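Engineer: sequence? don't have it. structure:
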């Protein structure tokens, strides 16, 4: 599989990661209870847990495949000057943010386990963690943008 094939697979994985991140946030947001019996209520395992783990795995795979596409074929040696430095900075930042996004997806998934929900507004009991999935998904969008920018800076320009 060539560089273009790797980028197509990476793009598909990135879209799937975003979809699973959004689905996880929605499923966790729908996990609420209406009762009047005390301060806490219990909830069963949410499907958001599985979706969060899948999003974390897909985010990891996306980052690894994008790194292969960016670093293979001596692309760093062909690029000179400011483009090379910018591509390296984008590449390093994307790795740091990808690790944070994966950890956030896993943290959100852990909140989907069985547990208790505290009373928040009126008598509603809402499971926390929706914000974690939203932040992780947004962070992964930033990671994908940095990967694309780094790839475009180091790719060989055959048409010139």
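Structural biologist: Yep, that arrived. All of these numbers come straight from a predicted model, not from anything done at the bench.
Engineer: CA only for contacts and neighbour counts going forward, please
Structural biologist: Will do.
Engineer: What is the burial count for residue 108?
Structural biologist: Other residues near residue 108 come to 28 when the count uses other C-alpha atoms under 10 Å.
Engineer: What are the boundaries of the helices in this structure?
Structural biologist: In the chain, the segments counted as helices under DSSP state H are 3-29, 48-71, 75-78, 81-110, 130-154.
Engineer: I'd like to know which elements the first one is packed against.
Structural biologist: So the one you mean is helix 3-29. Using 3 or more C-alpha pairs under 8 Å, 6 or more residues apart in numbering; DSSP states H and E, the elements in contact with helix 3-29 are helix 48-71, helix 130-154.
Engineer: one more structure, for comparison:
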């Protein structure tokens, strides 16, 4: 696969992810509608390959505005990963030589491998640790009693919210 094809496929996937996230925020507060409305338009242009380097630069600017608006990553790891992909794609499109573009894309690949390896390692080494406890405590849609029973969750009524049970 050529570098150009890899960059383009990554741009399409990123644009689709941003389109979905932006559509979800259009029902939010007015200042969120403005930011995410622009992000929706730029993501559409990116999806169809229109002025790609400029769209990436615009999306990067909006990404920084979103960081400022929510005082950090809104969705935690997924927003950090999206910004990493966006920064590396923007660099790859704006760097002058193909060798430097490859370095930017290789940096992205290395970071993705490291991040997902560490995340997987934490889950394998400690499957009932902090990530599982946070899910049980802060889940927006609580699991059913039968799902908790199947998973072996032993909770005391009230410790994980009003839906927690034996």
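Structural biologist: Arrived safely, thanks for sending. Computed from a predicted structure; not experimentally measured.
Engineer: For the two chains, what TM-score is obtained?
Structural biologist: With the length set by TM-score structural alignment, normalised by the length of structure 1, the two chains reach a TM-score of 0.32; 70 aligned residues with a C-alpha RMSD of 3.8 Å.
Engineer: one step back: would you convert the helices of structure 1 into JSON lines that also reports distance to residue 116 of structure 1?
Structural biologist: Formatted as JSON lines, the entries for the helices of structure 1 read as follows, by distance: least, C-alpha to C-alpha, whole Å:
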{"stretch": "helix 3-29", "distance to residue 116 of structure 1": "13"}
{"stretch": "helix 48-71", "distance to residue 116 of structure 1": "15"}
{"stretch": "helix 75-78", "distance to residue 116 of structure 1": "51"}
{"stretch": "helix 81-110", "distance to residue 116 of structure 1": "13"}
{"stretch": "helix 130-154", "distance to residue 116 of structure 1": "15"}
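Engineer: so which of the helices and strands packed on helix 3-29 of structure 1 comes closest to residue 12 of structure 1?
Structural biologist: Of all the helices and strands packed on helix 3-29 of structure 1, it is helix 48-71 that lies closest to residue 12 of structure 1, at 8.7 Å by C-alpha to C-alpha.
Engineer: Now do the closest one against helix 81-110: the angle between them, please.
Structural biologist: Orientation check (axes from the mean of the first three to the mean of the last three C-alpha atoms, to 10 degrees): helix 48-71 of structure 1 against helix 81-110 gives 160 degrees.
Engineer: List of residues touching helix 48-71 of structure 1?
Structural biologist: 3, 6-7, 10-11, 13-14, 16-18, 20-21, 23-25, 27-28, 91, 95, 98-99, 101-103, 105-106, 108-113, 133, 140, 147, 150-151, 154-155 (C-alpha atoms under 8 Å, 6 or more residues apart in numbering).
Engineer: quick revisit: between the helices and strands packed on helix 3-29 of structure 1, which gets nearest to residue 77 of structure 1?
Structural biologist: helix 130-154 (8.8 Å).
Engineer: Packing partners of that closest one?
Structural biologist: Using 3+ C-alpha pairs under 8 Å, 6+ apart, helix 130-154 of structure 1 is in contact with helix 3-29, helix 48-71, helix 75-78, helix 81-110.
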